[in-house]
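> Here is my input; please provide its structure:
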Amino acid sequence: MDVPKLLEAASLLVPEETATENDITVNDVWDHLAHDEWEVALGLLEELGGVEPLPLGFWETLATAAEQMRLETSAAWCHWRSYETRNGIIRADLTLRPAAEARRQTPIAGAGVLRPMWNIGNRTPTGETVLDIARLWVELTPFLEPGGRASVRLAPLDASQWRHLQVGQVITMYEDRSVAGTAVILDLQHPVSPPTR
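You can find the predicted model right below:
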């Protein structure tokens, strides 16, 4: 399917009454599609997808369109949102340790590349700490500097291990044996679509 048809298909999955804080609606998307402004239409659809939960097909269709337009960050974001639709959303306020106190001396890439380990309270049968892996997406910025603080989204390798988390809970991030940062859980949302196997 070509890009305009993919964007049209995704547009049809957005309820007509959905509007962003800036009053962007699906009608705005259609106006841009009529003028072959595909990248703008894709961006508006991504915004509309943040207003209310949309079906998995919406995000998968947008990811395919972004890949065909070679928009790597948009494609990665749409794949990320597909994951969240299947597994739920975990948002947290992350503070990294300063470079002088931690192994990390360089910024973290924000677009879901890093897969750190997390102490989220899980234990082995003998009581030892279990570290669970989750990819990290930094919101609203392409990088997070050592010592920096930002809202992040987490995509666990095994989402079932994270179901016990609660808003306000503090979790600890590791990239090696030392603490790399701490995060406070801000938001937990159940999956929109049940996981498929």
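
> C-alpha only now, for contacts and for neighbours.
Will do.

> Going C-terminal from the biggest helix by length in the chain, what's the next secondary structure element?
Criterion DSSP state H: the longest helix present in the chain is helix 72-87. Per DSSP states H and E, the first helix or strand lying C-terminal to helix 72-87 is strand 89-96.

> which strands and helices sit next to that next one?
Other helices and strands packing on strand 89-96, by 3 or more Cα pairs under 8 Å, 6 or more residues apart in numbering; DSSP states H and E, are strand 149-156, strand 179-189.

> Please give the structure of this sequence too, so both can be compared:
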Amino acid sequence: MDVTALLESASLLVPEEVATENDLSMRDVWDYLAHDEWQIALSLLEELGDGRPLPLAFWEQLAEAADRLCLERSSAWCHWRCSEIRNGVVRADLTLRPVAESRRRTPISGHGVLRPMWDIGNLSPAGEALVSIAGLWVEDLPALEPGGRATVRLVPLTPAHWAHVEAGQRITMHKDRTVAGTAVVLDVHLP
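Here you go, the predicted structure:
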């Protein structure tokens, strides 16, 4: 399937009445596709997809189109959204520890590369803290500096471990045994 066909196919999965904050709609997507403005159409479809839950096929087709257009950031985002649909997503307000209190000296990548350990309240049979792993995407920032704060999206590696997590809960991020950051859960959507 070529890029146009992928984007057209994804477009058919978006309800006609959906619009962005700027009142751009599916009609605009179709106009851009008619003029072979694939990158703009893809970007607009991503924005339309962020407004409401859309099926896995939508994000898979956008990911493939972004891959073919060599758009790294869009590709990473669309693949990330696929993993959110498969494994669920936990949104949280994360504050990293400052350099003086942490082993981390460099910013963390904001685009789903990091898969830190999280203390989410699970205990081992011996009663010790048992950490769970989740991929991390920083909303609206390419990276998060030590001491920085941002809304993040977490994709659990094992969603069942996160079943008890709820909005308002405080969880901690670990690089190793040391705490790298603290987050307050904003919302949870598990499969």
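
> circling back to that earlier point, of the helices and strands packed on strand 89-96 of structure 1, which stretch is the most buried?
Neighbour counts (mean count of other Cα atoms under 10 Å) averaged over each of these peak at strand 149-156, with a mean of 21.

> what's the angle from that strand to helix 72-87?
Angle between the axes of strand 149-156 of structure 1 and helix 72-87 is 60 degrees (criterion: axes from the mean of the first three to the mean of the last three Cα atoms, to 10 degrees).

> how much does strand 149-156 of structure 1 deviate in direction from strand 179-189?
Angle of strand 149-156 of structure 1 versus strand 179-189, following the same axes, to 10 degrees, is 70 degrees.

> Which residue range of structure 2 does the helix or strand just after strand 149-156 of structure 1 align onto?
Scanning forward in sequence from strand 149-156 of structure 1 by DSSP H and E, the next helix or strand is strand 170-174. Using TM-score structural alignment, the residues of structure 2 aligned to strand 170-174 of structure 1 are 170-174.

> average offset between that stretch and structure 1?
Stretch 170-174 of structure 2, aligned to structure 1 and superposed, deviates on average by 0.3 Å (mean Cα distance after the TM-score superposition for structure 1).

> For Thr18 of structure 1, find the nearest of the helices and strands packed on strand 89-96 of structure 1.
strand 179-189 (19.5 Å; Cα to Cα).

> Can you give the distance from the closest one to the centre of its chain?
Put simply, strand 179-189 of structure 1 sits 14 Å off its chain's centre (Cα atoms, centre = their mean, to the nearest Å).

> The closest residue to Thr124 of structure 1 other than its chain neighbours sits in which helix or strand?
Closest residue to Thr124 of structure 1 apart from its sequence neighbours, by Cα to Cα, 6 or more residues apart in numbering: Val130 at 6.3 Å. Using DSSP H and E, Val130 of structure 1 sits within strand 129-138.
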